[in-house]
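Trainee: Build the 3D model from these lines:
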Amino acid sequence: MIKAVLFDLDGTLLNRDASVELFIDAQYKHLHEYVGHIEKGEFTSRFIELDCRGYVWKDRVYQQLVKEFKIVGLTWEQLLQEYIDYFHQYCVPFPNLHEMLQSLVGQSISLGIISNGKGQFQMANIKALGIEHYFETILISETEGIKKPDPRIFEKALQQLDVPANACLFVGDHPDNDVKASRDVGMLGVWKKDSQWDEVVADYVVKDLMEVCIIIEELLD
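Mentor: Got it, this is the predicted structure:
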């Protein structure tokens, strides 16, 4: 019987692609006097390219942008600090996020998050989505000193929820860090479908978050 569901954050609960576009658009407008010599679409597309969907921290991204676009009067440190301070204001949830979480809690399913990333930054994003109260455990790699796909971070979450691996689903968008890693420790791996990958070996595949509730209902029957 399934007793718990663990989630990745970026690309699973948080629509990071949409959030990044909103933030960069706002940053470009706010700092137009410094970056106005760059076409907005070029600035945005280059940020997204350098960012590699969040797998490159923004210190390197902004250093490269300042160098490539010859930005003066504004340092990469200032750009980075603005990202850290204000990104959470532009967080976009995937559809049906709250409805899914409410449904799972209503079925007495324990919930948790395992996210790679910076501790305070990711917590600010979780709070911006208004979902922190749903989760019994939230593990962020910087805070824990270990990151996915290291099995120890999955095992720690299971210990905190007090459930065995075979009674837990893990839902994530990354084929290796989320799906394969969770399956390797004995969980059922659910792939949140992402157009970046074609085929992923998973126990279940979902496009919409409410499909997680359907999986749970089937497994509880």
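
Trainee: CA atoms for contacts and neighbours, from now on please.
Mentor: OK.

Trainee: can you tell me which helix in the protein is longest?
Mentor: Longest among the helix segments of the chain by residue count, using DSSP state H, is helix 16-30.

Trainee: what sits up against that one?
Mentor: Here helix 16-30 makes contact (CA atoms under 8 Å, 6 or more residues apart in numbering) with 10-11, 35-36, 40, 43-44, 48, 53, 87, 90-92.

Trainee: Would you mind confirming that Trp57 makes contact with Ile48?
Mentor: No. Using CA atoms under 8 Å, Trp57 makes no contact with Ile48, being 11.8 Å away.

Trainee: in the protein, which spans are helices?
Mentor: Using DSSP H, the helices found in the chain span residues 16-30, 32-35, 40-51, 58-68, 76-86, 97-106, 119-129, 141-144, 151-161, 181-184, 210-220.

Trainee: which of those helices is buried the deepest?
Mentor: Using mean count of other CA atoms under 10 Å, the stretch among the helices of the chain with the largest mean neighbour count is helix 181-184, at a mean of 21.

Trainee: So which elements touch it?
Mentor: Counting contacts by 3 or more CA pairs under 8 Å, 6 or more residues apart in numbering; DSSP states H and E, the secondary-structure elements packed against helix 181-184 are helix 151-161, strand 188-192.

Trainee: could you redo those as JSON lines and give each row distance to Val205?
Mentor: As requested, these are arranged in JSON lines below (distance: least, CA to CA, whole Å):
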{"stretch": "helix 151-161", "distance to Val205": "20"}
{"stretch": "strand 188-192", "distance to Val205": "5"}
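
Trainee: Here is the second sequence; please produce its structure so I can put it next to the first one:
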Amino acid sequence: MNHTTQPNIKAVLFDWDMTLGAALGNISSVERTAALLRHVGLNYSMEAIEAARAQRQARIEQGQLPGPLAPQTKEGLIVYYQQLLALLDHPQPSADLGEQVYNAYAHLAFVFYPDTLPTFRALAAQGVPLGIITNHSPAIRPVIEAELGAFVSPETILISGELDLYKPEPAIFRQAASRLQIPIEHCLYVGDNLEVDALGAITAGYGLGLWCDRSAQPAPENLPDGVHRITDLEQVIPYVVDGKR
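Mentor: Below you'll find the model as predicted:
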């Protein structure tokens, strides 16, 4: 692998969901949605959920429903669950029910990917300051603190639902760098979403944005300046320890 000099990275921050692991582990997103709805007492088949999701996408693309397709904010996700439940013919897809589903997501058992804890151990052994920035409800905090408290201090776990700031807004990335007391240009952010995570971090001023792409799809030919693609979290380590790619 060719090595090119990178910015002097001194701190690493990570997304949580679908970057470090997944709710209920290695299952499909439809299975996860079905389990989430069951968690709040709503029983729908995966076939019905898949059909409702397809209908929602089609109606958004046709301008019949407000988007976005993949909301990041609490308000957007509540609307998403309301839309989904309406398409599932729920009799009362209220905002209160949508919020109940939104909050329940944090209570699904979280399963780390195999590369997560080895990566955190390696970075912590080098004394690298670590942080988490996640678009999530406040209910996820005790989970993150219980699972990663040995590596990440509570004040460097930034949760959108606590701050009313959401990636890719620059403010949440900048606040995280400030809490770590590291100049923002010496921070690196890792996430599974190219636009929201990697590009969002670069736009906020981070030295690097790493897109953790576990899709097994061919790499795109071009990525924005400052954004690199990795396929395994342990590929983060050389960016910090060696300062090289």
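
Trainee: Quantify their similarity with the TM-score.
Mentor: In this superposition the chains share a TM-score of 0.75, using TM-score structural alignment, normalised by the length of structure 1; 216 aligned residues with a CA RMSD of 3.6 Å.

Trainee: how about the helices of structure 1, which one is nearest Gly112 of structure 1?
Mentor: With CA to CA as the criterion, Gly112 of structure 1 lies closest to helix 151-161 of the helices of structure 1, at 7.3 Å.

Trainee: Distance check, Ile140 of structure 2 against Ile9 of structure 2.
Mentor: Remark: distance between Ile140 of structure 2 and Ile9 of structure 2 (CA to CA, to the nearest Å) = 28 Å.

Trainee: and if you look at Gly161 of structure 2?
Mentor: Taken as CA to CA, the span from Gly161 of structure 2 to Ile9 of structure 2 is 28 Å.

Trainee: Next, the contact list for Gly207 of structure 2, please.
Mentor: Taking CA under 8 Å, 6+ apart, we find Gly207 of structure 2 in contact with 7-9, 184-188, 226.

Trainee: residue in structure 1 matching it?
Mentor: Under the alignment (TM-score structural alignment), Gly207 of structure 2 pairs with Met187 of structure 1.

Trainee: What's the local residue count around Tyr189 of structure 2?
Mentor: Tyr189 of structure 2 has 28 neighbours, counted by other CA atoms under 10 Å.

Trainee: The one 5 residues further on now?
Mentor: Residues lying near Leu194 of structure 2 (other CA under 10 Å) number 21.

Trainee: For it, which non-adjacent residue is spatially closest?
Mentor: Leaving out its chain neighbours, the residue that sits closest to Leu194 of structure 2 by CA to CA, 6 or more residues apart in numbering is Trp211, at 5.5 Å.

Trainee: pretty sure the one you found is touching Leu188, no?
Mentor: No. Using CA under 8 Å as the test, Trp211 of structure 2 is too far from Leu188 to be in contact (10.7 Å).

Trainee: okay, these two: which has more neighbours?
Mentor: More neighbours surround Leu188 than the other of Trp211 of structure 2 and Leu188, with 30 against 26 (other CA under 10 Å).

Trainee: and the aligned residue in structure 1 for the more buried one, what is it in contact with?
Mentor: Taking TM-score structural alignment for the superposition, Leu188 of structure 2 sits opposite Leu169 in structure 1. Taking CA under 8 Å, 6+ apart, we find Leu169 of structure 1 in contact with 2, 4-6, 187-190.

Trainee: so how far is Asp198 of structure 1 from Leu169 of structure 1?
Mentor: When Leu169 of structure 1 is compared with Asp198 of structure 1 (using CA to CA), they lie 22 Å apart.

Trainee: follow-up on the earlier one: now structure 1: which of the contacts of Gly207 of structure 2 match?
Mentor: With both residues aligned by TM-score structural alignment, their matches' CA atoms under 8 Å, the contacts of the contacts of Gly207 of structure 2 that structure 1 also has are 184-188.

Trainee: Mind checking which of these land in strands?
Mentor: The strands, defined by DSSP state E, take in 187-188 from these.

Trainee: Tell me the one of the kept ones among the contacts of Gly207 of structure 2 nearest Ala86 of structure 2?
Mentor: Here the nearest of those to Ala86 of structure 2, counting by CA to CA, is Leu188; it sits at 40.3 Å.

Trainee: What's Ile78 of structure 2 aligned with over in structure 1?
Mentor: In the superposition onto structure 1, Ile78 of structure 2 corresponds to Asp59 when matched by TM-score structural alignment.

Trainee: One more: Thr116 of structure 2?
Mentor: Taking TM-score structural alignment, the alignment pairs Thr116 of structure 2 with Leu97 from structure 1.

Trainee: Please apply the same query to Leu165 of structure 2.
Mentor: Alignment note (TM-score structural alignment): Leu165 of structure 2 maps to Ile146 of structure 1.

Trainee: circling back to that earlier point, wait, which of the kept ones among the contacts of Gly207 of structure 2 is closest to Arg174 of structure 2?
Mentor: Where the kept ones among the contacts of Gly207 of structure 2 are concerned, and distances follow CA to CA, Arg174 of structure 2 has its nearest neighbour in Ile184, at 6.9 Å.

Trainee: Might you report the residue contacts of the closest one?
Mentor: Contacts here follow CA under 8 Å, 6+ apart; on that basis Ile184 of structure 2 touches 174, 177-178, 205-207.

Trainee: gap between it and Leu130 of structure 2?
Mentor: When CA to CA is the yardstick, Ile184 of structure 2 and Leu130 of structure 2 sit 13 Å from each other.
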